[in-house]
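**Student:** take this sequence and fold it.
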Amino acid sequence: MTVRVLVVDDHPVVRAGLRALLAGADDVEVLGEAATAAEAVQQASAFRPDVVLMDLRLGDGVEGVEATRRLLALDEPPRVLVLTTYDADTDINRAIAAGATGYLLKAGPPEELFQAVRAAARGRTTLSPEIASRLWSAAARRSGP
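**Tutor:** Purely as a prediction, here's the structure:
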């Protein structure tokens, strides 16, 4: 199964780098790229990707969280996998609440990205190890001893 991906990031160099990186996976096809939430929704409607790689800060001032909500409101919504440098608890919680399938940090290794894209296409949640650890610790603190 080939996983069809749309890359959403406001930095052209990052989009180009992700496109080149993902081209190295035989089972991943990058359908397009977008710099803004509006472009992301338009392209997702036109191309119907399986997975959208979503940055949290976009060029049109609309955050990736809101873009995620808009994408998930489409008739045939893609899975949204957040790929960002931001690891604040509020960013993570807002992305998850918006319906993101996963949350990865850009500092992670390429293989982590490949695995997450494949998992997201199958509807499985994927988190960067650092993010998973923080969420686990926060849940443990909330539940008490």
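
**Student:** going forward, measure contacts between C-alpha atoms and count neighbours the same way
**Tutor:** Will do.

**Student:** buried ones in the longest helix along the chain, by neighbour count?
**Tutor:** Under DSSP state H, the helix in the chain containing the largest number of residues is helix 129-143. Neighbour-count burial for helix 129-143 flags Ile131, Arg134, Leu135 (criterion: 16 or more other C-alpha atoms under 10 Å).

**Student:** got these as JSON lines, with distance to Thr125 columns?
**Tutor:** Shown next, in JSON lines, are the buried residues of helix 129-143 (distance: C-alpha to C-alpha, whole Å):
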{"residue": "Ile131", "distance to Thr125": "12"}
{"residue": "Arg134", "distance to Thr125": "15"}
{"residue": "Leu135", "distance to Thr125": "13"}
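
**Student:** which one of those residues is nearest to Asp87?
**Tutor:** Ile131 (7.3 Å; C-alpha to C-alpha).

**Student:** isn't the closest one up against Ala88?
**Tutor:** No. With contact defined as C-alpha atoms under 8 Å, Ile131 does not reach Ala88; the gap is 9.3 Å.

**Student:** mind listing what Glu76 touches?
**Tutor:** Arg48 (C-alpha atoms under 8 Å, 6 or more residues apart in numbering).

**Student:** just the strands from this protein, written as ranges.
**Tutor:** For the chain, the strands defined by DSSP state E cover 3-8, 28-34, 51-54, 79-84, 102-105, 126-127.

**Student:** JSON lines for those strands, including distance to Val117 and mean neighbour count?
**Tutor:** Output for the strands of the chain, formatted as JSON lines (distance: least, C-alpha to C-alpha, whole Å; neighbours: other C-alpha atoms under 10 Å):
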{"stretch": "strand 3-8", "distance to Val117": "8", "mean neighbour count": "25"}
{"stretch": "strand 28-34", "distance to Val117": "8", "mean neighbour count": "19"}
{"stretch": "strand 51-54", "distance to Val117": "7", "mean neighbour count": "28"}
{"stretch": "strand 79-84", "distance to Val117": "7", "mean neighbour count": "27"}
{"stretch": "strand 102-105", "distance to Val117": "9", "mean neighbour count": "25"}
{"stretch": "strand 126-127", "distance to Val117": "9", "mean neighbour count": "21"}
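
**Student:** alongside the first, I'd like the structure of this one:
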Amino acid sequence: MIKVLLVDDHAVVRMGLNLLLDSQENMVVVGEASEGEEAIEKAQQLQPDVILMDLSMPHGKDGLTATSELKKLLPETFILILTMHDDEEYLFRAIQTGASGCVLKSAPHSELISAIQSVSTGNAYLHPSATKKLMEEYLGSVKNNGSDLFEILSEREKEILTLIAKGYANREIGEKLIISVKTVETHKSNLMEKLQMRTRPELVDYALKKGLLGYGI
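**Tutor:** Sure, this is the predicted structure:
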């Protein structure tokens, strides 16, 4: 059985969720709380598998603060945020605090049940629009600064990228690093694929922007 703790400041909402979850064969509601501080106390007492946490609770401690504290106290308990906000700001903050996922209050009952089952096994769950927003944010960040892509380059690829920026030809790079021209070309092809670039000038421009003339060799 998946033991669930409900946290929401609206008694009617908690009642509806209680009826829904208790009707499932593999779920049981072990307790309820109306604000964050109460949720922290009850979670420590009841040791639930999943906490269904309302994001916005105007009275007492809010859902994000409670989630952050609970993940420190009960790292093995999974927290699923229930929110009416389809906004990436809330989504990112929820994930940063340690939540395993987010479900919209407007989502179908079947989606909520699936989300609870998913996070109870250690998986993350995001509603479809949230997944799209995360991908757009990540790709936008990569496009703007490329910092994440640079970190996936191997040390050898960084060396070769630096030498390309300094104007060395493939043969000269091979002689300097004591590797074959074919190996240089392979590394160059790999780093271009990782950086999503097609030409040498693009590599040079990228290396200059990353300050690689002062890197390594």
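
**Student:** burial check on Asp89 of structure 1, number of neighbours?
**Tutor:** When neighbours are defined as other C-alpha atoms under 10 Å, Asp89 of structure 1 has 13 of them.

**Student:** and for Lys182 of structure 2?
**Tutor:** Residues near Lys182 of structure 2, counting by other C-alpha under 10 Å: 12.

**Student:** could you do His59 of structure 2 as well?
**Tutor:** Other residues close to His59 of structure 2 by other C-alpha under 10 Å number 10.

**Student:** how about it, nearest residue that isn't a chain neighbour?
**Tutor:** Glu35 (6.7 Å; C-alpha to C-alpha, 6 or more residues apart in numbering).

**Student:** that neighbour touches Met53, doesn't it?
**Tutor:** No. Using C-alpha under 8 Å, Glu35 of structure 2 is not in contact with Met53, being 9.2 Å away.

**Student:** so what sits against both of these two?
**Tutor:** Val7, Asp8, Gly63.

**Student:** middle-most residue in structure 2, spatially?
**Tutor:** Nearest to the mean C-alpha position of structure 2, by C-alpha atoms, centre = their mean, lies Ile95 at 6.1 Å.

**Student:** what sits against that one?
**Tutor:** Counted by C-alpha under 8 Å, 6+ apart, Ile95 of structure 2 has contacts Gly101.

**Student:** the one 3 residues further on too?
**Tutor:** When contacts are counted by C-alpha under 8 Å, 6+ apart, Gly98 of structure 2 touches Thr67, Ser68, Lys71, Ile79.

**Student:** the third one contacts Leu80, doesn't it?
**Tutor:** No. At 11.8 Å, Lys71 of structure 2 does not count as touching Leu80 under the criterion of C-alpha under 8 Å.

**Student:** quick one on the thing from earlier: would you turn the strands of structure 1 into CSV with distance to Arg19 of structure 1?
**Tutor:** Below are those laid out as CSV (distance: least, C-alpha to C-alpha, whole Å):
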stretch, distance to Arg19 of structure 1
strand 3-8, 8
strand 28-34, 6
strand 51-54, 11
strand 79-84, 13
strand 102-105, 16
strand 126-127, 20
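
**Student:** circling back: quick one: buried ones out of the contacts of Gly98 of structure 2?
**Tutor:** Buried among the contacts of Gly98 of structure 2 by 16+ other C-alpha under 10 Å: Thr67, Ser68, Lys71, Ile79.

**Student:** now those residues in JSON lines, with distance to Pro108 of structure 2?
**Tutor:** Output for the buried ones among the contacts of Gly98 of structure 2, formatted as JSON lines (distance: C-alpha to C-alpha, whole Å):
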{"residue": "Thr67", "distance to Pro108 of structure 2": "24"}
{"residue": "Ser68", "distance to Pro108 of structure 2": "27"}
{"residue": "Lys71", "distance to Pro108 of structure 2": "27"}
{"residue": "Ile79", "distance to Pro108 of structure 2": "19"}
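
**Student:** now, the residues you listed that are in helices?
**Tutor:** Thr67, Ser68, Lys71.

**Student:** ok, the last one - contacts?
**Tutor:** Going back to what we said before, that points to Lys71 of structure 2. Contacts of Lys71 of structure 2 by C-alpha under 8 Å, 6+ apart are Thr77, Thr97, Gly98.

**Student:** which contacts among those does structure 1 share?
**Tutor:** Retained in structure 1 by both residues aligned by TM-score structural alignment, their matches' C-alpha atoms under 8 Å are the following of the contacts of Lys71 of structure 2: Thr77, Gly98.

**Student:** out of the contacts of Lys71 of structure 2, flag the one nearest to Glu25 of structure 2.
**Tutor:** Thr77 (20.5 Å).

**Student:** which residues does the residue nearest to the closest one when sequence neighbours are not counted contact?
**Tutor:** Leaving aside its chain neighbours, Thr77 of structure 2 sits nearest to Asp49 (5.2 Å; criterion: C-alpha to C-alpha, 6+ apart). For Asp49 of structure 2, the contact set (C-alpha under 8 Å, 6+ apart) comprises Ile2, Lys3, Val4, Glu76, Thr77, Phe78, Ser120.
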